[in-house]
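**Q** After the sequence you'll find the predicted model.
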Amino acid sequence: MKTIFNSIVLGVIMITCLSCNANNKSNKANVVLVETIKHETTENEANNQFIKVALLLDTSNSMDGLIDQAKAQLWNIVNELSYAKCGDEKPNLEIALYEYGNDNLTGAEGHIRQVLAFSSDLDEISKQLFSLTTNGGNEYCGQVIETSLNQLNWGKNQDDLKLIFIAGNEPFTQGRVSYKFAAKLAHKNDVTVNTIFCGDYEQGISTYWKDGADLAHGDYMAINHNKATTYVSTPYDDQILKLNQKLNKTYVAYGSVGESKMTQQSLEDDNARGYSSENAVSRTVSKSSHLYKNATWDLVDAEKEKDFKYEDLNEVDLPKELKGKSKSEIKDYVSKKRSERESIQSEIQTLNQLRRKYISKNQNDNDNKLENAMIHAIKTQAKEKKYKW
């Protein structure tokens, strides 16, 4: 079965979102991009709408706060994207991650690393975010933007909403690749570059972060990257966390990676809970949405794929509870787990509606700068492609 999962890049979050206005084609010229990371396009992927997010994150010494915000606010951002609609359709989500400006990275490649290419595997995205560490370095903004444009598979659909978010705190002018060249290249390929300066708003303007965003028709934002993420606990949190335990029991791991991926699912629950129980609640909400898909290792999700066939399953790939079972018995087991999951997810979503109303009354909109800056930019730019929330 083909996989739609690829890597994410910390240092840059790029989001690509397919437009629902498929008949309104753009006549913009395209620059040929060199694709260095293989990406298989499945039949499902080719026919569905996508939001693709690419994050380029500065991981030099001064950026510990930025990385912490990205880890702590990932699930809230995912949840907000899960509410997007284009007509009656809910778009899929892919996220890519780059890190740059870290002395541990190869200088010959501009101190840049693709952490993860475009992927819809939210657990893998979380894992890679939590793997990031900071260490000194030179921050080459133009080069990391160019690298992400060349390496990632942005697709050929001119109706896609393609967004780059680059965050850092050094002058935008550093490095051998001009930020002006990179921004113009992005614009020619219908990719919007949004810049997030970690520091004073006016300083970001004077160091050309705003100019970089303007050239690529994106948004410029300045945030306090050292501000701790704030959470609002609600009366519904404990119920949602209890449902998460039930939700995990509906997964039917199979194949060579099934067991390890189920373990990773639990580890990412722990990572979220390590920040706060409220963050763990946000992750649980993400797991109840259409964006949380694990067809590469979970039989319940895999069965929904067009190319899935029970006949292709080998006995060795099955979990112990299904070994020796007939095809009919396996189908019945998976069907039961699907029914349980859908019921649990529906209950989580119902509680989350009440939770969102409670939070909106008790949280300052300016509390979590990275999260709010990204969501504001995404919603503003998505309107041009007829997306609604």
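**A** Sure, I can see it.
**Q** Every contact and neighbour count from this point should use C-alpha atoms.
**A** Noted.
**Q** Give me the buried positions along stretch 342-360.
**A** Of all the residues in stretch 342-360, those buried under the rule 16 or more other Cα atoms under 10 Å are I344, Q345, I348, Q349, L351, N352, R355, Y358.
**Q** Run a quick check on the fourth one versus S286, I expect a contact.
**A** Think Q349. No: with contact defined as Cα atoms under 8 Å, Q349 does not reach S286; the gap is 9.5 Å.
**Q** hang on, the earlier thing: among the buried residues of stretch 342-360, which one sits closest to N47?
**A** When the buried residues of stretch 342-360 are ranked by distance to N47 (Cα to Cα), Q345 comes first, at 25.2 Å.
**Q** Please, which helix or strand holds the closest one?
**A** Secondary structure assigned from DSSP states H and E places Q345 in helix 327-362.
**Q** Over to E202?
**A** Going by DSSP H and E, E202 is part of helix 201-206.
**Q** C-terminal to that helix, what's the next element?
**A** helix 209-215.
**Q** this is the other structure I want to compare:
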Amino acid sequence: MSPVAAQVTSRKGRGARTNASGRFEPVVHEAIDDGWTPQDALPPPLRTTLTPEHARTIITRNTSPDIGFDRSINPYKGCEHGCIYCYARPSHAWMGLSPGLDFESRLFFKPEGARLLEQELARPKYVCKRIHIGGNTDPYQPVEREQKVTRALLEVLQRFNQPFSIITKSHLITRDLDILGPMGRERLATAFVSITTLDRELARTMEPRAATPQRRLDAIRQLADAGVPVGVGFAPVIPGLNDHEMESVLEAAAKAGATTAMYVTLRLPLEIKDLFQEWLADARPDRAARVMSLVRQTRGGKDYDADWSQRMKGTGPVAELIATRFKAAIKRYGLDGKRHDLDVTRFRVPRDMRPQMDLFDPVL
């Protein structure tokens, strides 16, 4: 019997169905079915591994014209949440790993992140602007419970009065309300919670290790009650799959205490294109063809168009309808207020981090 492509099947607690080699690898590995599969034992559970990354810097800067911040911090590389649509997946290829199952099971953390952040914030030429935490992978993914890298970073930001925004799908953010609350009330912190669906079954399949939708709504509620300006991200919007829930998600988030909202239309750059379609054919075979047809209608007939001017929202009638519905919904539910401003004027280098005492420091 000639070998054929292996059947795409799901693994418990994982989003990607396959683990194809990254785009930079000289040799491509692909699973095959040799005909003996029915007699073979099931593969063992895929364990998560965690490796320290000894970085030189912790703040990443970008010049992308369609991103609302120029600096960010990502405490982790890879993300155990396993969201199948995650735009960060292709970054694992830079390390010789797969954007598929490797991305959600072979993780890296920055144990010296807090020390590096102190050094960078204390530099004489540092100019204070908002720092965004979690722009690539979730700062509150499950391994944060033990590693507490994000927690250590927040403690540094609080010492310096460094304003920041943070985004997550995890209820674990509520652990740090003792920092987020006071900083939020002083216009030094703002949070976004991403909610893509209120359907528990879809969420479990699409975002297997992220918090349930109700837990995310509770996180919004607790953040708001603590005085943290909080928004909701309905991202990504997947036409034909979750777009019909836009209004219900925004309404639920507003009732929980969110005061602003954002959305991003599904993006399928590089390896995500194949990973998402494999997942879709396995998890939602009855609607896979229609979903991809609608996605392509937002991208000029292609799976993806990376043009800066439209990559976040898409173009065409389907994208325009999504934008119109979103605009009407945020107005209806009071989520169309001014985006949360942060106060950059209160930034101070703690005295113990200065090379010498400042004679003009008003606190001396």
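**A** Perfect, I can see it now. Computed from a prediction, not measured in an experiment: that's the story for all the values here.
**Q** so what number do they get for TM-score?
**A** For these two chains in superposition, a TM-score of 0.32 is obtained (TM-score structural alignment, normalised by the length of the second structure); 191 aligned residues with a Cα RMSD of 6.6 Å.
**Q** Pull out the buried positions in the helix or strand harbouring Q222 of the second structure.
**A** For Q222 of the second structure, the host element (DSSP H and E) is helix 213-225. Neighbour-count burial for helix 213-225 of the second structure flags P213, Q214, R216, L217, D218, A219, I220, R221, Q222, L223, A224 (criterion: 16+ other Cα under 10 Å).
**Q** most residues in a single strand of the second structure, which one?
**A** Secondary structure of the second structure per DSSP state E: the longest strand is strand 230-237.
**Q** Against which helices or strands is that one packed?
**A** When contacts are defined as 3 or more Cα pairs under 8 Å, 6 or more residues apart in numbering; DSSP states H and E, strand 230-237 of the second structure packs onto strand 189-194, helix 213-225, helix 246-256, strand 260-265.
**Q** Serialize the ones you listed to a markdown table and add fields for distance to L321 of the second structure.
**A** Converted to a markdown table, those look like this (distance: least, Cα to Cα, whole Å):
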| stretch | distance to L321 of the second structure |
| --- | --- |
| strand 189-194 | 21 |
| helix 213-225 | 25 |
| helix 246-256 | 12 |
| strand 260-265 | 12 |
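**Q** Ok, which of the ones you listed comes nearest P236 of the second structure?
**A** P236 of the second structure lies closest, by Cα to Cα, to one member of these: strand 260-265, at 5.0 Å.
**Q** continuing past the closest one, what's the next helix or strand?
**A** Next element after strand 260-265 of the second structure (DSSP H and E): helix 272-283.
**Q** Quick check: buried residues in that following helix?
**A** I272, D274, L275, F276, Q277, E278, W279, L280, D282, A283.
**Q** which helices and strands does that helix pack with?
**A** Counting contacts by 3+ Cα pairs under 8 Å, 6+ apart, helix 272-283 of the second structure is packed against helix 288-297.
**Q** If you compare the directions of the helix it packs on and strand 260-265, what angle comes out?
**A** Interaxial angle of helix 288-297 of the second structure relative to strand 260-265 (axes from the mean of the first three to the mean of the last three Cα atoms, to 10 degrees): 110 degrees.
**Q** tell me which residues of the next helix or strand along the chain from helix 288-297 of the second structure are tucked away?
**A** Next along the chain after helix 288-297 of the second structure, taking DSSP H and E as the criterion, comes helix 316-332. Under the neighbour-count criterion of 16+ other Cα under 10 Å, helix 316-332 of the second structure has V318, A319, I322, A323, F326, A329, I330 buried.
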